[in-house]
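Enquirer: here is a sequence together with a model predicted from it:
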Amino acid sequence: MRRVAAGVAVLALTACQTAEVPRVDVFRPDYQGAETRLLEGDLVNFIVTMRGARDGQDVLDYAQCVAAQYALIRGFGFARQVRTQVDNEGGLWRGDAVYTVSSAIPRGLRTIDAEVAVEDCGARGIPTV
């Protein structure tokens, strides 16, 4: 009889441990648009805004997607990040990014193959315009 009671107790504890806990960390970004400003020559400034970012990396990703699409629209195959500044005020995230665009792969570490990047952005649900 004790063995049966012990077995029932173990099953009861196991059932308690398998209960699902609802996730509260769901990522629901609200991409609110981008402004583009041609600075000089091949330098382009992108201002992106969004809500619901988890951190600054989400804003950087959004800016990169916009820069990649811009490069393709202008007939270039590549972009390179020069700098990006990210700010969060009251839940509104803003990225101020500067990129160079070019037809040949640029020198530097932060180069982007625009066609590959735009495809990746689409797969990740990040708008490019």
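Expert: It's in.
Enquirer: drop to CA atoms for contacts and neighbour counts, all remaining ones
Expert: Fine.
Enquirer: what sits up against stretch 64-72?
Expert: Outside stretch 64-72, the residues within contact range by C-alpha atoms under 8 Å, 6 or more residues apart in numbering are 34, 46, 77-79, 81, 99, 101-102, 112-115, 117-118, 121, 126-129.
Enquirer: helix/strand/coil for Thr100?
Expert: Reduced to three states with DSSP: H, G, I helix; E, B strand; the rest coil, the structure at Thr100 is strand.
Enquirer: rewinding a little: any chance of a ChimeraX selection covering the buried ones in the contacts of stretch 64-72?
Expert: In ChimeraX syntax, the buried subset of these is picked out as below (16 or more other C-alpha atoms under 10 Å):
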select :34,46,77,78,79,81,99,101,102,112,113,114,117,118,121,126,127,128,129
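Enquirer: give me the subset of the contacts of stretch 64-72 lying in strands.
Expert: Cross-referencing the contacts of stretch 64-72 against strands under DSSP state E gives Ala34, Phe46, Phe78, Ala79, Gln81, Tyr99, Val101, Ser102, Ile112, Asp113.
Enquirer: ok, second structure coming up, stack it against the first:
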Amino acid sequence: MTLSLHNALTGLALVASLSACAMQEEGAVSRGESAPEYGGVTTRLLEGDLVNFHVEMQGATAPADVDDYAECAAAQYALIRGFGFARHVRTTVNLEGGIWRGDAVYTVSSALPRGLKTIDAEVTVAACEENGIPTV
């Protein structure tokens, strides 16, 4: 009986071990989705220092990915126009047919603007490059 119990426990341990491996592989597949594809940015000056960014991407995992892409575009735009800062006003994100679209509005300025959602353009562009997020 002792040998039989030992064999049963060994068998259970083996099944548990194989199940854990299968779960890890299955999790890796679901997390291993393809890298995001950035579809481009359309920029439109609305009024004065107010700028609208339309971004498109595929493979985003959450609306925050689209927000990040728009923020990278806004930061680069600020630098291109000779400004050092931007402030986030609003972003709307939609997913349709596997394509994520963001509609974001930022202000750009040479001095640090008031508000909680301010962006140092140089720092943000550097972070975008490190994270593989394209800018304008």
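Expert: Cool, got the structure. Just so it is clear, the model here is predicted, and its values are computed rather than measured.
Enquirer: TM-score of the superposition?
Expert: The TM-score (TM-score structural alignment, normalised by the length of the first structure) is 0.88; 129 aligned residues with a C-alpha RMSD of 1.8 Å.
Enquirer: distance to Gly52 of the first structure added to the ones in strands among the contacts of stretch 64-72 of the first structure, as JSON lines?
Expert: Putting these into JSON lines (distance: C-alpha to C-alpha, whole Å) gives the following:
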{"residue": "Ala34", "distance to Gly52 of the first structure": "16"}
{"residue": "Phe46", "distance to Gly52 of the first structure": "19"}
{"residue": "Phe78", "distance to Gly52 of the first structure": "29"}
{"residue": "Ala79", "distance to Gly52 of the first structure": "26"}
{"residue": "Gln81", "distance to Gly52 of the first structure": "23"}
{"residue": "Tyr99", "distance to Gly52 of the first structure": "24"}
{"residue": "Val101", "distance to Gly52 of the first structure": "29"}
{"residue": "Ser102", "distance to Gly52 of the first structure": "32"}
{"residue": "Ile112", "distance to Gly52 of the first structure": "25"}
{"residue": "Asp113", "distance to Gly52 of the first structure": "27"}
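Enquirer: the helices in the first structure, which residues?
Expert: 2-17, 56-73, 114-124 (DSSP state H).
Enquirer: please identify the most buried of those.
Expert: Using mean count of other C-alpha atoms under 10 Å, the stretch among the helices of the first structure with the largest mean neighbour count is helix 56-73, at a mean of 22.
Enquirer: give me the stretch of the second structure that that helix matches.
Expert: Correspondence between helix 56-73 of the first structure and the second structure is established over residues 63-80, with TM-score structural alignment as the criterion.
Enquirer: same check, this time on stretch 88-95 of the first structure
Expert: Per the alignment by TM-score structural alignment, stretch 88-95 of the first structure matches residues 95-102 in the second structure.
Enquirer: buried residues in that stretch?
Expert: By neighbour count, with 16+ other C-alpha under 10 Å as the criterion, the buried positions of stretch 95-102 of the second structure are Trp100, Arg101, Gly102.
Enquirer: right, I'll call it a day here.
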